[in-house]
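Student: Compute the structure for the input listed below.
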Amino acid sequence: MFHPGAPLQSSSSCDIAAVLERLAQVSSRPRYAFMLLNLIAQVAGPDGSAGPWIKRDNELVSLRDWLCDALTPMSHRVSRSAALADRVRRDLDRSGMLTGDAQETQRTIAEEMRARMRTTGKSNLSRAVSELVNADLMRRHYQGYHVDHRNRGGQRHAVYTLIGDARGLVSATSLTKHAAQGELALMR
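Tutor: Here you go, the predicted model:
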């Protein structure tokens, strides 16, 4: 029976209030940082780590690219998109990359807009991850070609591991997923 004065207890609970309080203290954009934490928790394994690659729609995508693409709709504003499309069209026209074909022109503009938005998104993502690392909610390291290494470059890609209070987000998202009807849920 539910008792109004009794707190809900769960062995894998996350103190979201503590995470939000810490984010409000250390982050310049706490809502963005919290969305980022939730997305990482969604794709993280039971150990709390996500990356460097995740499988989406039967293909491997880098974690940073997927996070940028997932967060892009949050920054979408019609006026900003129209202004970006105008700038891209002018830049591509100046460089002679636009053809006379209207469909090809639209495709080229859309691809360039996506590339520019992803570049901006990666800058925002890096800034937010640095704040999360400083808040002791996440660890970051790089994996890839040759060896595990803390520095970027050399074909290494980011791996993010949730720690501390943020680790409870993994329990709240990844570990409690239910198997689809007719499938068996296998424990790892």
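Student: C-alpha from now on. contacts and neighbour counts both.
Tutor: Fine.
Student: OK, contacts around the most centrally placed residue in the chain?
Tutor: Taking C-alpha atoms, centre = their mean, the centroid of the chain lies closest to Leu67, which sits 2.6 Å from it. Shown in contact with Leu67 (C-alpha atoms under 8 Å, 6 or more residues apart in numbering): 36, 39-40, 125.
Student: can I get those residues in a markdown table with neighbour count and secondary structure?
Tutor: A markdown table is the format used below for these (neighbours: other C-alpha atoms under 10 Å; DSSP: H, G, I helix; E, B strand; the rest coil):
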| residue | neighbour count | secondary structure |
| --- | --- | --- |
| Leu36 | 20 | helix |
| Leu39 | 19 | helix |
| Ile40 | 24 | helix |
| Leu125 | 21 | helix |
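Student: The structure of the following sequence is requested for comparison with the preceding one:
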Amino acid sequence: MIQADLFPIDKGEPVSGTSKTKVTAPSDMPSVIERLATSSSRPRYAFMVLNLIARAASESGEAGPYVVEEGKAVRLRDWLCDALSPMAQRDPRRIALIGRVRGELEEQGALPRDAKSAADAVELAVRLRVRASGRCNVSRAVSELVRAGLIRRHYQGWRVDHQNRGAQREAVYTLTPEALRSLRNCC
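Tutor: Reported below is the predicted structural model:
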């Protein structure tokens, strides 16, 4: 049983014994997390993607189609993949992929003899493969974020903005006002 006078429930009422300032409601981050937990198959990954999109977003909450990094414009989805790739450095599948790529490059005779150059070639090939699969993972997470009502997605491109991809169009993600407010307040 909860003693009611210890835990005030009315959000706008001052707590007895305190000043007349109103108790402010906390950020609505718990509601964002609850939405992700109910609508996403991988809520932690979706939250990381959402947080990165918020970091890349402008003041209006729009991110993409490109993110400028080190003076170069990088596609938003590629930037997200690269930002998330350190999460899998010790993953057994990543270690196995490195071994497979090294074996394939040796088989093709494309592996340089110099150890440093060989390591760089393997790292580049692994990064390209991880980025290709990572783009699919990011797209799946963004689709879940769209279903949860936290992001809107459209494609900006060559001639006309469009809801569908293709024809040299790149993804643009726009945070909903609720998600933008929650993520900007918490971090």
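Student: what TM-score do we get after superposing?
Tutor: These two chains, once laid on top of each other, score a TM-score of 0.81 by TM-score structural alignment, normalised by the length of structure 2; 168 aligned residues with a C-alpha RMSD of 2.2 Å.
Student: hmm, back to that, help me confirm that the residue nearest to the centre of structure 1 is found in a strand?
Tutor: No: under the criterion used here (DSSP: H, G, I helix; E, B strand; the rest coil), Leu67 of structure 1 is helix, not part of a strand.
Student: Which residue in structure 2 aligns with it?
Tutor: Mapped onto structure 2 by TM-score structural alignment, Leu67 of structure 1 lines up with Leu80.
Student: Could you do Asp86 of structure 1 as well?
Tutor: Match for Asp86 of structure 1 (TM-score structural alignment): Gly99.
Student: all strands of structure 1, in order?
Tutor: 49-50, 53-56, 59-62, 138-144, 156-162 (DSSP state E).
Student: what's the angle between the fourth one and strand 156-162?
Tutor: Relative orientation of strand 138-144 of structure 1 with respect to strand 156-162: 150 degrees, computed using axes from the mean of the first three to the mean of the last three C-alpha atoms, to 10 degrees.
Student: Structure 2: matching residues for strand 138-144 of structure 1?
Tutor: By TM-score structural alignment, strand 138-144 of structure 1 lines up with residues 151-157 in structure 2.
Student: Now that stretch on structure 1. Mean distance?
Tutor: With mean C-alpha distance after the TM-score superposition for structure 1, stretch 151-157 of structure 2 departs from structure 1 by a mean of 0.9 Å once superposed.
Student: Can you show me the helices along structure 1?
Tutor: 16-26, 30-43, 63-71, 78-94, 102-134, 167-173 (DSSP state H).
Student: And the ones you listed: which comes nearest Ala158 of structure 1?
Tutor: helix 63-71 (7.2 Å; C-alpha to C-alpha).
Student: what's the average distance of that closest one to structure 2?
Tutor: Superposed on structure 2, helix 63-71 of structure 1 shows a mean distance to its aligned partners of 0.8 Å (mean C-alpha distance after the TM-score superposition for structure 1).
Student: Which residue comes closest to Leu37 of structure 1 once chain neighbours are left out?
Tutor: In space, Leu37 of structure 1 comes closest to Ala166 once its chain neighbours are excluded; the distance is 7.4 Å by C-alpha to C-alpha, 6 or more residues apart in numbering.
Student: any idea what the one you found aligns with in structure 2?
Tutor: Aligned partner of Ala166 of structure 1 by TM-score structural alignment: Ala179.
Student: Please apply the same query to Gly51 of structure 1.
Tutor: Gly51 of structure 1 maps onto Gly64 in structure 2, by TM-score structural alignment.
Student: For its match, give its distance to Gln108 of structure 2.
Tutor: 38 Å (C-alpha to C-alpha, to the nearest Å).
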